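Chemist: fold the following for me, if possible:
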Amino acid sequence: MSRHPSVPLAGYGIRFARPTESGAVAALLARAFAEDPVMAWMVPAADREGRTARYFRLAQRQQRPRAGAVRVAATSDGRLLAAALWSGPGCWKTSAVQELAALPQYARVFGVRGMPRAGEVQNTLHEAHPDTPHWYLPAVGTERGLQGLGVGSALLRQQLAECDRLGRPAYLESSNITNIPFYERLGFHVTAEVRLPGGGPTVWPMWRG
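Modeler: As a prediction, this is how the structure comes out:
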């Protein structure tokens, strides 16, 4: 895609997201996932972008107690270009208490009728999740119009360099087949194909050793 004329890329940096930026991070990720097959299948069409933003606000609250959990690429004047959520080794799964407390908010995202499907998807992905200690990347997104310019890869390379330094692998699930080459260039490889239950789309687990 062509460069967005109002967002200069020179001089942007990678840093931890500030708590006050949670809404902006959620909105950015919602825009980035607007055409994501899994989100389109799980989230009702009515106000899908708003519902998806709610989901990513919830995801940040669940991630934020963990060190280095929410990272962004941002210009010096605070404009967010990309965002990534990370979970460190042994921290990828939220507790049953956290999940129970979040149920009303999940219902606002998926709708009451969509909650069983969301639960089945979560269980399926949990079953496929590797047991080996690793860094987990549940979500990463780049602002519309900036894909292909290196912002997303720069954001991820910072944590991946830390993984290399510590000798830790990394794991993600690609929900869009077109994103697989992007992750392969960062050293990930596809380990399986997971078909989501109920006739859902395919998800590709990817591992970086």
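
Chemist: going forward, measure contacts between C-alpha atoms and count neighbours the same way
Modeler: Will do.

Chemist: contacting residues around Thr52?
Modeler: The contact partners of Thr52, taken as CA atoms under 8 Å, 6 or more residues apart in numbering, are 26, 30, 39, 43, 109.

Chemist: could I get those in TSV, plus columns for neighbour count and distance to Pro181?
Modeler: As requested, these are exported to TSV (neighbours: other CA atoms under 10 Å; distance: CA to CA, whole Å):
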residue	neighbour count	distance to Pro181
Ala26	23	25
Ala30	25	22
Met39	20	20
Val43	21	26
Val109	26	30
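
Chemist: please generate a structure for the following sequence too, so the two can be compared:
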Amino acid sequence: MHQPDVRPATRGDVPRVVRTLVRAFADYPFTRHTISADDHVRRLERFNELFVSRIGLEHGRVWVADDGDAVAVWTTPDTAGAGDVFADLGPEFAEIAGDRAKASEEAEAAMAPHRPTDPVWFLGSVGVEPDRQGEGLGAAVIRPGVDEADRAGVPCFLETSDERNVRFYRRLGFEVTAEYTLPGGGPRTWAMRRHAGG
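Modeler: As a prediction, the model looks like this:
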């Protein structure tokens, strides 16, 4: 079986990983609900470019597998200043959301009570090229973040709006901590947490 080549991402990986994330999230219920259908692919590209380059690479951790066929973007307890960056990017994220800006705000408000208040490694985004899904790339690209969180004695957290992902994340040691439907006709969403050490 192919052993994925996993390494920390660099700035040079951004175009490739953005392409992977756009393909992986093309029909994802959450982004379809929170980002305008008008010019959706371009909006999704810009959102992922900002998230990877301004949040993940500058304030968190990003790993790629097989030169970008899979990517995992984390924020960590050491992420200093990410809150300010999210605030600075707020107007641009609202512009990206377009006519779904209100739905995006409502979704964030609905998710907030289910997010941890203690220090965690937060898996903000993970994507695998659609034609490579099922090859173990997703687990391989997530594993370095989980391992680092374990070494630090810190739990991991994520959110997903695709029920098929729940079983996948459970295999990595995550358990559902909340299940709820986003307002305004939004998708069912699961909050999941993995205790340090599995």
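
Chemist: and the contacts of stretch 108-120 of the first structure?
Modeler: For stretch 108-120 of the first structure, contacts defined as CA under 8 Å, 6+ apart pick out 42-44, 51-52, 54-55, 106-107, 197-198.

Chemist: PyMOL command for the buried members of these?
Modeler: Burial among these is assessed by 16 or more other CA atoms under 10 Å; the matching PyMOL selection reads:
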select buried, resi 42+43+44+51+52+54+55+106+107
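
Chemist: which of the contacts of stretch 108-120 of the first structure sits closest to Arg144 of the first structure?
Modeler: Of all those, Arg144 of the first structure sits closest to Thr52, with 15.4 Å by CA to CA.

Chemist: which of the helices or strands spans the residue nearest the centre of the first structure?
Modeler: Computing the C-alpha centroid of the first structure and ranking residues by CA atoms, centre = their mean puts Ala139 first, at 0.6 Å. According to DSSP states H and E, Ala139 of the first structure maps onto strand 135-142.

Chemist: would you mark the buried spots in that strand?
Modeler: By neighbour count on 16+ other CA under 10 Å, the buried set for strand 135-142 of the first structure is 135-142.

Chemist: still on that earlier bit, list the contacts of the residue nearest to the centre of the first structure.
Modeler: By CA under 8 Å, 6+ apart, the contact set of Ala139 of the first structure is 84-86.

Chemist: map Leu166 of the first structure onto the second structure.
Modeler: Per TM-score structural alignment, the equivalent position to Leu166 of the first structure in the second structure is Ala152.

Chemist: residues contacting its match?
Modeler: Shown in contact with Ala152 of the second structure (CA under 8 Å, 6+ apart): no residues.

Chemist: contacts for stretch 167-183 of the second structure next, please.
Modeler: 103, 106-107, 110-111, 114, 139, 156-157, 166, 187-195, 198.

Chemist: can you rerun that using 7 Å?
Modeler: Contact with stretch 167-183 of the second structure is made by 106-107, 110, 114, 187-194, 198, as judged by CA atoms under 7 Å, 6 or more residues apart in numbering.

Chemist: filter these down to the buried ones.
Modeler: Counted by 16+ other CA under 10 Å, the contacts of stretch 167-183 of the second structure give 106-107, 114, 187-194 as buried.

Chemist: returning to that earlier point: which of the contacts of Thr52 of the first structure fall in helices?
Modeler: Residues of these located in helices (DSSP state H): 26, 30, 39, 109.

Chemist: I'd like those residues as JSON lines, with distance to Pro65 of the first structure appended.
Modeler: Formatted as JSON lines, those follow (distance: CA to CA, whole Å):
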{"residue": "Ala26", "distance to Pro65 of the first structure": "17"}
{"residue": "Ala30", "distance to Pro65 of the first structure": "22"}
{"residue": "Met39", "distance to Pro65 of the first structure": "25"}
{"residue": "Val109", "distance to Pro65 of the first structure": "22"}
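
Chemist: and those residues, which two are the farthest apart?
Modeler: Checking these with CA to CA, the most distant pair is Ala26 and Met39, at 14.0 Å.
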